[in-house]
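Colleague: The following block contains a protein sequence and its predicted model.
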Amino acid sequence: MKHLYTILFLLTGLLSATVSQTRPDKINVILMGSTHFGQEGFYKQGPSMDLFSPGRQKEIADINKQLAQYRPDMILIEREPSEQHTVDSLYNLYTSGKLQFAQLSYGRAEQYQFGYTLAKQLNLPQVYGVDFYSSLPTRLMRDGKNLDKFIEDLNKFSNLGRSFDQQLKDGQLSLKQYLLKLNAPETLQATYYNIYINPARVTDGSFGKADKTVDTARIDKSHIGAEYISLFYNRELKIYSNLLSLQQAHQSKRILLIMGQRHAAVLSKILEDNPDFNLVPLSSYLK
């Protein structure tokens, strides 16, 4: 009888693990949080940081081969819906063999190396932009009570990201391992804490230079940290709304969403709270 219980326990665990990865009764989503590989500040650090290098291209091919096993029926990237015409034009040129990513100044970007490449492999008709752009620097707060503690924690978090970059540069991490570190639960939680939790401790302050998306005349300075969080969260909710609209329009059931890592940290929590969705860990497919 003891052996029977052991077998049943193992079978239950295996079934639970399988169901937690993909569920046919849910809208499955893999969120791949990424560094912006196309930025000069990243790829000009050295040959090992350049996704156009032969070694990195081999790694990208391996990553896309594993992601293809997920069989996404929709791939979403960090471009705005208003830019869909450009997204479609570039994708059509790429799939017809008339465009090489090296021809694009931002061709190393994750949206091309993973989004476009994988979509072509899977014969998907389109790649969709889901972003809502807003230029919000993480160091937007200029002054305020408890600001020093917030900055101290933010610096520690920034150092964590830089340590990942350095490990990739030095060859201690493969590109796959680097992406898995960015998307590890503890890294996503650290991102979420520093951008969406910790700032609320800052009060009685003000913002520095902000873009037109920030109406400084309506800012409650006594709750400047909460205002900071609301600005960042507002963008994520609009990205989430764009995702819902596209899913509804195309009735997709297996979505791959490729965004900056900061977006993945909060969108993962929003999607987890939606009972219609099942969040599939990236690590389920990247082995």
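Modeller: Ah, there it is.
Colleague: Every contact and neighbour count from this point should use C-alpha atoms.
Modeller: Fine.
Colleague: how about the helices in the stretch 51-200 of the chain?
Modeller: Assigned by DSSP state H, counting those that start in this stretch, the stretch 51-200 of the chain shows helices spanning 54-68, 84-95, 110, 117-121, 147-169, 175-182, 185-192.
Colleague: So which of those helices has the densest surroundings on average?
Modeller: helix 110 (a mean of 25; mean count of other C-alpha atoms under 10 Å).
Colleague: and of the helices of the stretch 51-200 of the chain, who's closest to Lys2?
Modeller: Across those, Lys2 has its closest neighbour in helix 185-192 (35.0 Å, C-alpha to C-alpha).
Colleague: For the very next helix or strand once past the closest one, buried residues please.
Modeller: Counting by DSSP states H and E, the next helix or strand C-terminal to helix 185-192 is strand 203-207. Neighbour-count burial for strand 203-207, counted by 16 or more other C-alpha atoms under 10 Å, picks out Thr203, Gly205, Ser206, Phe207.
Colleague: Would you mind giving the residues you listed as JSON lines with distance to Ser82 added?
Modeller: Shown next, in JSON lines, are the buried residues of strand 203-207 (distance: C-alpha to C-alpha, whole Å):
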{"residue": "Thr203", "distance to Ser82": "36"}
{"residue": "Gly205", "distance to Ser82": "35"}
{"residue": "Ser206", "distance to Ser82": "32"}
{"residue": "Phe207", "distance to Ser82": "29"}
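Colleague: Looking at the residues you listed, spot the one nearest Leu90.
Modeller: Nearest to Leu90 among those is Phe207, at 37.8 Å by C-alpha to C-alpha.
Colleague: Distance check, the closest one against Ala200.
Modeller: Distance, Phe207 to Ala200, by C-alpha to C-alpha, to the nearest Å: 14 Å.
Colleague: Find residues that contact each of these two.
Modeller: Shared contacts of Phe207 and Ala200 (C-alpha atoms under 8 Å, 6 or more residues apart in numbering): Ile224.
Colleague: okay, now the one to match up with it:
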Amino acid sequence: MLHRAFLFVLLALTSLGARAQTKPAELLLIGTFHYDNPGLDLTKVTSVDVLAPKGQADLEMMATKIAAFGPKKVFVEWQQNDQATLDELYAHYRKGEYESYIRSKYTDPRKLNLFLKNEMFQLGFRTAKKANLPRVYGIDYQGTSFPFDSVQQAIRAAGQTAIQQRIDAALKKFGDDFNRKASTMTLRELMLDANTPADLTANKGLYLDIFNRAGAVDNYAGPYLVSEWYRRNLYMYSVVQKLTEPADDKVMVLVGSGHAAIIRDFVPYDPRFRLRELREVLK
């Protein structure tokens, strides 16, 4: 009886929420490779020079079209608990002094690479400024773990040679495919390709089809890694939910493709939002 009562209350609240929000906000969810290529992902790929004239021209075009779409808020893959730093960076960007500020503040090549090239600044800040937004919001949560080494140990202990071969082959294919595309595609084409159903499905499949099978029957290293990845993305999505106000009829979320592949599955169950595709906005 308790479970039925809880379900009834939950359905009633959902119905009330749906009626209160008659028109869902359009959520432009953009998955991307990391422009600064820090080498932290499982797949290692070659770098795309987003600072070159062709890359900058594509970024100008994309930011202009996304700004014309009219997002009321822009969310990026910056740690939510460090919003103050993001605010400081964006304030300098709006004043037109971002690059000089970064070069005066950081000398470490890795930091310079991050702050000068990463998509948060190159596309997120650029779009927000064109849309005349006062702030860019960080949504990342890094309190989860990603125990890839434990998963591989569990695979070895269980003698899952075929699973390990599938992981190796999938990671190699991701890298080879991206490097091949990057050699011929423009930045705009790479961004559109990263948001195709095929690319997003392959990204998510690595977790559900392969990692989730890792380990012996009584070993849950694989499912634990997958659950932690989902938890991180659920937390990120919760920040978007909490910060999107009734007046925000359109929002943009810019995250790595691995995040976008998971987050887009949450949206159909949330009456507050309706997904918009990047290809529609960049037409």
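Modeller: Okay, I see it. Everything numeric here is computed off the predicted structure, so don't read it as measured data.
Colleague: Tell me how they score on TM after superposing.
Modeller: TM-score of the superposed chains, computed with TM-score structural alignment, normalised by the length of the second structure, equals 0.78; 246 aligned residues with a C-alpha RMSD of 2.6 Å.
Colleague: quick one: Gln167 of the first structure and Leu173 touch, right?
Modeller: Yes - contact criterion C-alpha atoms under 8 Å: Gln167 of the first structure and Leu173 qualify, at 5.5 Å.
Colleague: Please say which position in the second structure Gly55 of the first structure maps to.
Modeller: Aligned by TM-score structural alignment, Gly55 of the first structure pairs with Lys54 of the second structure.
Colleague: So what's the residue count around Lys26 of the first structure?
Modeller: By other C-alpha atoms under 10 Å, the residues close to Lys26 of the first structure number 14.
Colleague: Could you measure from the alignment partner in the second structure of it over to Leu133 of the second structure?
Modeller: Counting by TM-score structural alignment, Lys26 of the first structure corresponds to Pro24 in the second structure. For Pro24 of the second structure, the distance to Leu133 of the second structure equals 21 Å [C-alpha to C-alpha].
Colleague: try Ser227 of the second structure
Modeller: Applying C-alpha to C-alpha to Ser227 of the second structure and Leu133 of the second structure gives a distance of 35 Å.
Colleague: so how many other residues sit close to the closest residue in space to Leu89 of the second structure that isn't next to it in sequence?
Modeller: Leaving aside its sequence neighbours, Leu89 of the second structure sits nearest to Tyr98 (C-alpha to C-alpha, 6 or more residues apart in numbering; 7.1 Å). Applying other C-alpha under 10 Å, we find 19 residues neighbouring Tyr98 of the second structure.
Colleague: ok, Tyr98 of the second structure - contacts?
Modeller: If a contact means C-alpha under 8 Å, 6+ apart, then Tyr98 of the second structure has Leu89, Tyr90, His92 as its contacts.
Colleague: Adding distance to Asp176 of the second structure as columns, could you present the residues you listed in CSV?
Modeller: Converted to CSV, the contacts of Tyr98 of the second structure look like this (distance: C-alpha to C-alpha, whole Å):
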residue, distance to Asp176 of the second structure
Leu89, 34
Tyr90, 35
His92, 38
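Colleague: which of these show up in the first structure as well?
Modeller: With both residues aligned by TM-score structural alignment, their matches' C-alpha atoms under 8 Å, the contacts of the contacts of Tyr98 of the second structure that the first structure also has are Leu89, His92.
Colleague: my guess is Gly205 of the first structure contacts Leu140, does it?
Modeller: No - at 11.0 Å, Gly205 of the first structure does not count as touching Leu140 under the criterion of C-alpha under 8 Å.
Colleague: Leu182 of the first structure -> the second structure?
Modeller: Correspondence of Leu182 of the first structure to the second structure, assessed by TM-score structural alignment: Ala194.
Colleague: so how far is Met61 of the second structure from its match?
Modeller: Counting by C-alpha to C-alpha, the gap from Ala194 of the second structure to Met61 of the second structure is 17 Å.
Colleague: likewise Lys173 of the second structure?
Modeller: To Met61 of the second structure, Lys173 of the second structure is 30 Å away according to C-alpha to C-alpha.
Colleague: And for Gly39 of the second structure?
Modeller: 27 Å.
Colleague: What is the neighbour count of Arg264 of the second structure?
Modeller: By other C-alpha under 10 Å, the residues close to Arg264 of the second structure number 17.
Colleague: Does it touch Ile30 like I think?
Modeller: No - the criterion here is C-alpha under 8 Å, and Arg264 of the second structure misses it with Ile30 at 9.7 Å.
Colleague: Which residue is the nearest non-sequential neighbour of Asn219 of the second structure?
Modeller: Ala154 (7.2 Å).
Colleague: What residue in the first structure is paired with the one you found?
Modeller: Alignment note (TM-score structural alignment): Ala154 of the second structure maps to Asp143 of the first structure.
Colleague: and that match, what does it touch?
Modeller: Counting by C-alpha under 8 Å, 6+ apart, Asp143 of the first structure makes contact with Gly205, Ser206, Phe207.
Colleague: Shared with the second structure, which of those?
Modeller: Under both residues aligned by TM-score structural alignment, their matches' C-alpha under 8 Å, what the contacts of Asp143 of the first structure keep in the second structure comes to nothing.
Colleague: Arg71 of the first structure: which of those residues is nearest?
Modeller: Nearest to Arg71 of the first structure among the contacts of Asp143 of the first structure, counting by C-alpha to C-alpha, is Phe207 at 44.0 Å.
Colleague: Run a quick check on the closest one versus Pro137, I expect a contact.
Modeller: No - using C-alpha under 8 Å, Phe207 of the first structure makes no contact with Pro137, being 10.5 Å away.
Colleague: ok, the aligned partner of Ser163 of the first structure in the second structure to Tyr137 of the second structure distance?
Modeller: Counting by TM-score structural alignment, Ser163 of the first structure corresponds to Asp176 in the second structure. Plainly put, Asp176 of the second structure is 33 Å away from Tyr137 of the second structure if you go by C-alpha to C-alpha.
Colleague: go on, Leu16 of the second structure?
Modeller: Counting by C-alpha to C-alpha, the gap from Leu16 of the second structure to Tyr137 of the second structure is 28 Å.
Colleague: These two: which is more packed in?
Modeller: Neighbour totals were compared for Leu16 of the second structure and Tyr137, and Tyr137 leads with 23 against 11 (other C-alpha under 10 Å).
Colleague: What strand or helix carries the residue nearest to the spatial centre of the second structure?
Modeller: Closest to where the C-alpha atoms of the second structure average out (C-alpha atoms, centre = their mean) is Val255, at 2.0 Å. If you go by DSSP H and E, Val255 of the second structure is part of strand 250-256.
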